[in-house]
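Asker: sequence unknown, structure follows:
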């Protein structure tokens, strides 16, 4: 009986300690790593999320842009960070495919997806194919015809090899039998700048970063990678409806922590993420940037993340080694 009482007391103490950890977190500033330079999709979503968390927690949540290697450097820095909840990652969908890309190219991955714990999804939009408004290309049919007529000459920018801006263009190239020139940059922001500066012919981007330039008339959207037409881009056809059923790709943005982060702390961050999704200022910022809020957490995010990761790994294996 005495032993059972001691065990029971230990369990109660452990539960109380976990509860205190959840209730007290955070007690100091956090860092939210974005594995790309400013201006890309993860940055566009991450900044209003961080601002909302600051309002909720009353502590600073600065964005740390840690670009390089298509996001692998920043992703790995969080995967290997102290698992206390004070270093978070605002990740893109490419997070799941980069370790497989390393293996395909004969390298040891700098991190693996199981080193990061998914907390909450904030947005998941299909990529949009855009060209400069000065381009004579106005439809996807014209785009494909032009690329076939000029093999190796139609160029597109991306956030790096195997990035979330590269893979959808590789999908289209494979599906339509195109030979296009891939010009990788260190992030979505620089890739977009290159298009606006006339250095490349096109770009596949999440809707958020390109929306202001579409509204201003600087860029023209001609196709999307969604299963259905994208809100705000209803006049733009999907590649699926144009006869390319395998061209489906979503740039999602989600919050992750190191996998060994205590469950009560993860729960605390997850609870705050729900408040973020309902925060009026966050919702206004997302609308202004052209991003659709798609909040999921717990099992719903786990399931979405697992299914998408499996699809992306298949794409990387088909893409193969990049010299």
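Answerer: Perfect, I can see it now. None of the values given here were measured: they were computed from a predicted structure.

Asker: hey, let's count contacts and neighbours off CA atoms from now on
Answerer: OK.

Asker: same question for the host helix or strand of residue 50: list its buried residues.
Answerer: Element membership for residue 50 (DSSP states H and E) is helix 41-57. With burial defined by 16 or more other Cα atoms under 10 Å, the residues of helix 41-57 counted as buried are 41-54.

Asker: now do the same contact list for the nearest residue to residue 18 once chain neighbours are set aside.
Answerer: In space, and not counting its chain neighbours, residue 18 is closest to residue 264: 6.0 Å by Cα to Cα, 6 or more residues apart in numbering. By Cα atoms under 8 Å, 6 or more residues apart in numbering, residue 264 lies in contact with 18-19, 21-22.

Asker: show me where the stretch 101-250 of the chain has its helices.
Answerer: 140-149, 167-176, 188-196, 207-216 (DSSP state H, counting those that start in this stretch).

Asker: this is the other structure I want to compare:
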């Protein structure tokens, strides 16, 4: 997608989630809805918290899209980093968890999670909007652009903290009201409840790791090219847009080569001006044409800087 298309997509999804949050919050004078959400406690449900979380994420994504067009790339590193952290550790894992856990329990016995009486209050399309459409939107986001995953320790710690906070809230609501958030909890013994929470956390961690694998499957060839000396998000923007100055690209490529040389993965460049360094094909056999062109240009710049007298080395390069 182009930048404009990406921006339009993010704005459309943001508008959708804003609409859902607004629609659900408008209980009006419906007494049936008030029974389900006493004292405005719809926020006890993970489904509604997830809808609010998705609205926040796509709001940040829209903000980054706009800043990309108005500010320098260096000036939005924090926004990009926050967008990636929000998506990788919360937005994707929670949306996928809500999708899987809801439909597994629903198909087993819907009364345990979404009683049939709710159909008289919420239309069928809203059920799918809350519990089905959330996953495709997250998968599209993975395919749409690369996301930088944090270190596993950091990412899983944040996910564990959020999970613990929600479980604590569920237990607190039960201690205050004597009513479980979901009917399924009332069917479980204390040991069964602990096992349920543990299995739910394991499922969430598995989803987190799956998201990381999907991100690497789609964007690994780009991420693996990034140098360690340049901030990862800035380097991603350089590779993604290709609109930085030749000097910036040359510095990036030189930094990448030096980091690989220190790891013993790179020998000397081939003197053939048409060929790329062999290690690129050994580590990334599926380089795209665009990426090959990018690297060839950087190689030309690098050689022109180091060997200005040997113009033949740069002949024939893009």
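Answerer: Sure thing, it's come through. Fair warning: this is a prediction, and the values are worked out from it, not measured in the lab.

Asker: drop the TM-score for these two in here.
Answerer: The TM-score (TM-score structural alignment, normalised by the length of structure 2) is 0.24; 142 aligned residues with a Cα RMSD of 7.3 Å.

Asker: switch the helices of the stretch 101-250 of structure 1 over to JSON lines; also include mean neighbour count and distance to residue 272 of structure 1.
Answerer: As requested, the helices of the stretch 101-250 of structure 1 are exported to JSON lines (neighbours: other Cα atoms under 10 Å; distance: least, Cα to Cα, whole Å):
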{"stretch": "helix 140-149", "mean neighbour count": "16", "distance to residue 272 of structure 1": "42"}
{"stretch": "helix 167-176", "mean neighbour count": "20", "distance to residue 272 of structure 1": "32"}
{"stretch": "helix 188-196", "mean neighbour count": "22", "distance to residue 272 of structure 1": "27"}
{"stretch": "helix 207-216", "mean neighbour count": "19", "distance to residue 272 of structure 1": "23"}
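
Asker: selection in PyMOL covering whichever of the contacts of residue 264 of structure 1 are buried, please.
Answerer: In PyMOL syntax, the buried subset of the contacts of residue 264 of structure 1 is picked out as below (16+ other Cα under 10 Å):
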select buried, resi 18+21+22
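
Asker: distance to residue 88 of structure 1 added to the contacts of residue 264 of structure 1, as TSV?
Answerer: Shown next, in TSV, are the contacts of residue 264 of structure 1 (distance: Cα to Cα, whole Å):
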residue	distance to residue 88 of structure 1
18	20
19	21
21	17
22	16
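
Asker: of the contacts of residue 264 of structure 1, which belong to helices?
Answerer: Judged by DSSP state H, the contacts of residue 264 of structure 1 include 18-19, 21-22 as members of helices.

Asker: identify, from those residues, the entry nearest to residue 132 of structure 1.
Answerer: Residue 132 of structure 1 has its nearest neighbour among those in residue 22, at 49.2 Å by Cα to Cα.

Asker: which ones are touching the closest one?
Answerer: Listed by Cα under 8 Å, 6+ apart, the contact set of residue 22 of structure 1 reads 264-265, 267-268.

Asker: which one is it nearest to, not counting chain neighbours?
Answerer: residue 264 (4.9 Å).

Asker: host element of the one you found?
Answerer: Secondary structure from DSSP H and E places residue 264 of structure 1 in helix 263-278.
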